[in-house]
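Student: Below is the structure, and that's it, no one-letter string:
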């Protein structure tokens, strides 16, 4: 039996990526391991939310994600295992690979980050000195205020 480990964070994007594999699964028996990768929270969130509340939110988020993906798989539930990633994916992959008898195929069906896809800012041709906005004015204002205080 083949095993496939799939990392997902968005149901719609994952369905688009996995559509060819779902069609192939009709012919071959495949054990699916769906790993939910919850969005990262900033380290400052701990000021406002307790650890248990964060874990509860992550579990609810993963349940909603699995509820959207599982009907599309169209395989018996005994051939699907759901996992919530709680640490580095490399370590989790090693654990999941070790849990099976044979090596599993690993598919990253997570939505790509849009930050990386943006084009770099256009480079302006060099026209001599071009100060950053507000830098020189702020410096002169600060120096002027210090001189005024010194002469009083």
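Tutor: Thanks, I have the structure now. Small disclaimer: the values here were computed from a predicted structure and weren't measured.

Student: From here on, just use CA atoms for contacts and neighbour counts.
Tutor: Fine.

Student: Thought residue 106 was touching residue 97, still the case?
Tutor: No. Applying Cα atoms under 8 Å as the test, residue 97 and residue 106 come out as separate, 9.3 Å apart.

Student: Neighbour count: the two, which is higher?
Tutor: Regarding residue 97 and residue 106, a neighbour count based on other Cα atoms under 10 Å identifies residue 97 as having more, with 18 against 14.

Student: any idea how far the more buried one lies from residue 29?
Tutor: Between residue 97 and residue 29 the distance, using Cα to Cα, to the nearest Å, works out to 18 Å.

Student: so where do the helices sit in this protein?
Tutor: Listed in chain order, the helices of the chain (DSSP state H) span 11-25, 51-73, 89-99, 114-117, 135-151.

Student: Quick check: closest non-adjacent residue to the spatially most central residue of the chain.
Tutor: Geometric centre of the chain, nearest residue: residue 39, 5.2 Å, by Cα atoms, centre = their mean. Distance criterion Cα to Cα, 6 or more residues apart in numbering; nearest residue to residue 39, sequence neighbours excluded, is residue 9 at 7.5 Å.

Student: A further structure is provided below for comparison with the first:
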């Protein structure tokens, strides 16, 4: 039986990424190991929230995510295992592969937004402004 480890953090994005794999896996039995990757909390939150409260929030967040993904992913005769990531993903993947055998790893997490450039200036808008200024100077 083929095993697939899937990292997810958003149900809609995961459905879009996994649709081809689910269609292909429908023909043969497949074991899905779904790993929920909760959003990071800042290190300063520990001043206001206890460790157990953070862990409870992460568990509730993962339960909601699994409730959205598992009915869609677990159609047919596939075997689905859920895991909540609590550490670095490469180490978790090694542990899961040691437990379940060699598996394909699919990262279906939503891409992070690009960080704003330093200094708050966008180089492309600066270049466009300089180009417009140059054109106006040539027009005179």
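Tutor: Arrived safely, thanks for sending. Since the structure is predicted, the reported quantities are computational estimates derived from the model, not experimental observations.

Student: thinking again about what came up before, okay, the helices of structure 1 in JSON lines with distance to residue 125 of structure 1 next?
Tutor: Listed next are the helices of structure 1 as JSON lines, based on distance: least, Cα to Cα, whole Å:
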{"stretch": "helix 11-25", "distance to residue 125 of structure 1": "40"}
{"stretch": "helix 51-73", "distance to residue 125 of structure 1": "48"}
{"stretch": "helix 89-99", "distance to residue 125 of structure 1": "43"}
{"stretch": "helix 114-117", "distance to residue 125 of structure 1": "24"}
{"stretch": "helix 135-151", "distance to residue 125 of structure 1": "21"}
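
Student: Quick check: which of the ones you listed is nearest to residue 34 of structure 1?
Tutor: helix 51-73 (8.1 Å; Cα to Cα).

Student: Touching the closest one from outside, list them.
Tutor: Outside helix 51-73 of structure 1, the residues that touch it by Cα atoms under 8 Å, 6 or more residues apart in numbering are 9-11, 15, 22, 36-38, 82, 84.

Student: If you rank these by neighbours, which is first?
Tutor: residue 36 (25 neighbours).

Student: Check the spacing between that one and residue 83 of structure 1 real quick.
Tutor: Taking Cα to Cα, one finds residue 36 of structure 1 at 6 Å from residue 83 of structure 1.

Student: same check, this time on residue 108 of structure 1
Tutor: 14 Å.

Student: So what's the residue count around residue 98 of structure 2?
Tutor: Applying other Cα under 10 Å, I find that residue 98 of structure 2 has 11 neighbouring residues.

Student: Now which residue in structure 1 aligns to it?
Tutor: Taking TM-score structural alignment for the superposition, residue 98 of structure 2 sits opposite residue 98 in structure 1.

Student: since we're on the residue nearest to residue 8 of structure 2 when sequence neighbours are not counted, how many residues are nearby?
Tutor: Nearest-residue entry for residue 8 of structure 2: residue 109, 4.6 Å, with adjacent residues in sequence omitted and distances by Cα to Cα, 6+ apart. Residue 109 of structure 2 has 17 neighbours, counted by other Cα under 10 Å.
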